[in-house]
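Student: Any chance you could fold what I've pasted below:
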Amino acid sequence: NLLDFTLTVRPPKGNREWITRLLDAGVWSLHVPQVDTPEIAQEVVNASLYAPDGLRGMAGVGNHTDYESGPAGETQRFLNEQLHLAIMFESQQAFDHIDEIMSVPGLHAVTLGPSDLAQELGVFGTPDQAKVIDDYRTRLIEAAGRHGLDVSMLVGSIEQGEQWIRAGAKIICYSSEVEILRQGIMEAAARLHAVK
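Tutor: Model prediction:
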């Protein structure tokens, strides 16, 4: 990988169809949205992992196996070990079930969808948004520590990333590819317009 880190994909929905489609295409890391209950978390694990850890459908040789074949059990074990599965807490309902959700075997990390959560809590766009969401981020970090899960934090600035790394986040999802591209174009345009 050119950037020396694994690219993570957020499926539009955390269902079997999207999860298996992405994994069969060769994705190794998922951030699954809207995991509000332990039952949904279990469905995500079942769709993501081969037996005995889950119920992922068999796909044969393809992108997901780097077009290599091998003994069935060995290949499935390898693919299960390669997968990094993070789930997103984006509702009050998810936080009401935080310990039960994090107890589901097969999860590696948890993250928080700050905008969706703020919207549901009625604080989106208000002066209280940052403090309220930071309180939920702290709750997420504390619960993840109890369950031995890593925390992934979605951040919009380097300073926010530094803040949450110090607080215990192990994975930082910085901005978005569109925003990074937009910032780069704006910087280039400003520099070129300034040339006299």
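
Student: from here on, contacts and neighbour counts on C-alpha atoms
Tutor: OK.

Student: quick one: the strands in the protein?
Tutor: 29-32, 84-89, 109-112, 150-155, 171-174 (DSSP state E).

Student: Now the ones you listed in JSON lines, please, with extra columns for distance to G125 and mean neighbour count.
Tutor: Shown next, in JSON lines, are those (distance: least, C-alpha to C-alpha, whole Å; neighbours: other C-alpha atoms under 10 Å):
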{"stretch": "strand 29-32", "distance to G125": "25", "mean neighbour count": "21"}
{"stretch": "strand 84-89", "distance to G125": "19", "mean neighbour count": "24"}
{"stretch": "strand 109-112", "distance to G125": "17", "mean neighbour count": "25"}
{"stretch": "strand 150-155", "distance to G125": "16", "mean neighbour count": "22"}
{"stretch": "strand 171-174", "distance to G125": "20", "mean neighbour count": "16"}
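
Student: The residue positioned nearest the centre of the chain and V61, how far apart?
Tutor: The centroid of the chain falls nearest to H31 when counting by C-alpha atoms, centre = their mean (2.5 Å). H31 sits 24 Å away from V61, going by C-alpha to C-alpha, to the nearest Å.

Student: Please generate a structure for the following sequence too, so the two can be compared:
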Amino acid sequence: MMLPPNAFKRGLAEGRSLIGYWCSLPGGIGAELLAGCGYDWLLFDTEHALTDVPDILPMLQAVAPYPVSPVVRPASNDPVLIKRLLDLGAQTLMIPYVQTAEEARAAVAAMRYAPRGIRGMAGMVRASRFGSVPDYARRAEEELCLIVQVETAEALARIDEIAAVDGVDALFIGPADLAASMGHSGDASHPEVRAAIEAAIKRIVAAGKPAGILTLSPEFAEACLGWGTTFTAVGMDLATLSTGARALARRFKG
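Tutor: Sure, this is the predicted structure:
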């Protein structure tokens, strides 16, 4: 059996614009519904959601038949969490709150088997198709993709050194935490935050790495695409559900 290809990683390498959607709700049904909606990638979040590591397996299985790439965000830059998600078959991980090149290198090490890293060995895991992928341990790295989140003013100041870390495939800007670190909690649209995001996207691109972001504002998403984002998340399940349900209630209840 062949090592499954990572379409998301290939899309980044080709410089294609990849439009994504954020999944905060656990479970395979919602994931499968969204998998058929036309997005290039879906983010399964275990940092700010009820979704936990065991919940990721049915979500990965639900989207597998569809032409969409799952990206999984562990709760933290923790080698144990990273190892478990990789063993479940996640090929692209987004690591939150990476502040320094040292922290980026730690994430890279957690993604790689020895001698290049510290990922624990296990034979009967879904990632290797339960041992049926020849030389999985030697070749797994070829199809793994690591995204690190830069989401504070301090992290943005270190973009160049973080982007230069071998094994970091892309950098993702977290607008909400960035706004808070700049003294504008809850106001990611503040002009100072917007200017910092624009500058960060351009610096990431200049460093030779793909830049990503999440925004629920279509206008701001278009601006970010114009500044150079390669992978751009433009919606979230809870936000879409809330907006649609409230609009329907207003229509019929006045």
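
Student: wait, what's in contact with the counterpart of the residue nearest to the centre of the first structure in the second structure?
Tutor: Aligned counterpart of H31 of the first structure in the second structure: M94 (TM-score structural alignment). By C-alpha atoms under 8 Å, 6 or more residues apart in numbering, M94 of the second structure lies in contact with 71-74, 146-149.

Student: what residue of the second structure takes the place of I171 of the first structure?
Tutor: Checking TM-score structural alignment: I171 of the first structure goes with F231.

Student: can you put the strands of the first structure in CSV and add distance to L55 of the first structure?
Tutor: Shown next, in CSV, are the strands of the first structure (distance: least, C-alpha to C-alpha, whole Å):
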stretch, distance to L55 of the first structure
strand 29-32, 17
strand 84-89, 15
strand 109-112, 20
strand 150-155, 24
strand 171-174, 27
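
Student: Of the ones you listed, which is nearest I19 of the first structure?
Tutor: strand 29-32 (8.2 Å; C-alpha to C-alpha).

Student: Once aligned, what mean separation remains between the closest one and the second structure?
Tutor: Aligned to the second structure and superposed, strand 29-32 of the first structure gives a mean residue distance of 1.4 Å (mean C-alpha distance after the TM-score superposition for the first structure).

Student: Trace I213 of the second structure over to the first structure, please.
Tutor: Applying TM-score structural alignment, one finds that I213 of the second structure aligns to M153 in the first structure.

Student: List the contacts of its match.
Tutor: Contacts of M153 of the first structure by C-alpha under 8 Å, 6+ apart are 111-112, 161, 164, 169, 171-173.

Student: Then L23 of the first structure?
Tutor: Counting by C-alpha under 8 Å, 6+ apart, L23 of the first structure has contacts 48, 64.

Student: do the same with S48 of the first structure
Tutor: When contacts are taken as C-alpha under 8 Å, 6+ apart, S48 of the first structure is in contact with 16, 19-20, 23, 54-56.

Student: can you rerun that using 10 Å?
Tutor: 15-16, 19-20, 22-23, 30, 42, 54-57, 79-80, 83-85, 106-107 (C-alpha atoms under 10 Å, 6 or more residues apart in numbering).

Student: now for the strands of the first structure, which one comes closest to T65 of the first structure?
Tutor: strand 29-32 (14.4 Å).

Student: how far is the closest one from where the chain is centred?
Tutor: 4 Å (C-alpha atoms, centre = their mean, to the nearest Å).

Student: How about stretch 231-238 of the second structure?
Tutor: Worked out by C-alpha atoms, centre = their mean, stretch 231-238 of the second structure lies 11 Å from the chain centre.

Student: List the buried residues for stretch 62-73 of the first structure?
Tutor: Neighbour counts over stretch 62-73 of the first structure (16 or more other C-alpha atoms under 10 Å) mark 64-65 as buried.

Student: Quote the end-to-end distance of it.
Tutor: Span of stretch 62-73 of the first structure from end to end, C-alpha to C-alpha: 16 Å.

Student: now stretch 203-221 of the second structure
Tutor: Counting by C-alpha to C-alpha, the terminal residues of stretch 203-221 of the second structure are separated by 18 Å.

Student: wait, G122 of the first structure sits on Q92?
Tutor: No - at 11.0 Å, G122 of the first structure and Q92 do not qualify as touching, with contact defined as C-alpha atoms under 10 Å.

Student: more neighbours, these two?
Tutor: Each of G122 of the first structure and Q92 has its neighbours counted (other C-alpha atoms under 10 Å); Q92 has more, 15 against 12.

Student: So what does that one match up with in the second structure?
Tutor: So, by TM-score structural alignment, Q92 of the first structure is matched to A153.

Student: and its match, what does it touch?
Tutor: By C-alpha under 10 Å, 6+ apart, A153 of the second structure lies in contact with 99, 177-182, 193, 196-197, 200.

Student: what about 7 Å?
Tutor: 178, 181-182 (C-alpha atoms under 7 Å, 6 or more residues apart in numbering).

Student: do the same with F44 of the second structure
Tutor: 22-24, 71-73.

Student: In space, what's closest to the equivalent of M121 of the second structure over in the first structure - neighbours in sequence excluded?
Tutor: M121 of the second structure maps onto M58 in the first structure when the alignment is built from TM-score structural alignment. For M58 of the first structure, ignoring the flanking residues on the chain, the nearest one in space by C-alpha to C-alpha, 6 or more residues apart in numbering is Y50 at 7.8 Å.

Student: what's the answer for W164 of the first structure, then?
Tutor: M153 (7.1 Å).

Student: State the distance from the one you found to I101 of the first structure.
Tutor: 18 Å.

Student: is it true that G28 of the second structure touches A62?
Tutor: Yes - at 5.4 Å, G28 of the second structure and A62 qualify as touching, with contact defined as C-alpha atoms under 7 Å.
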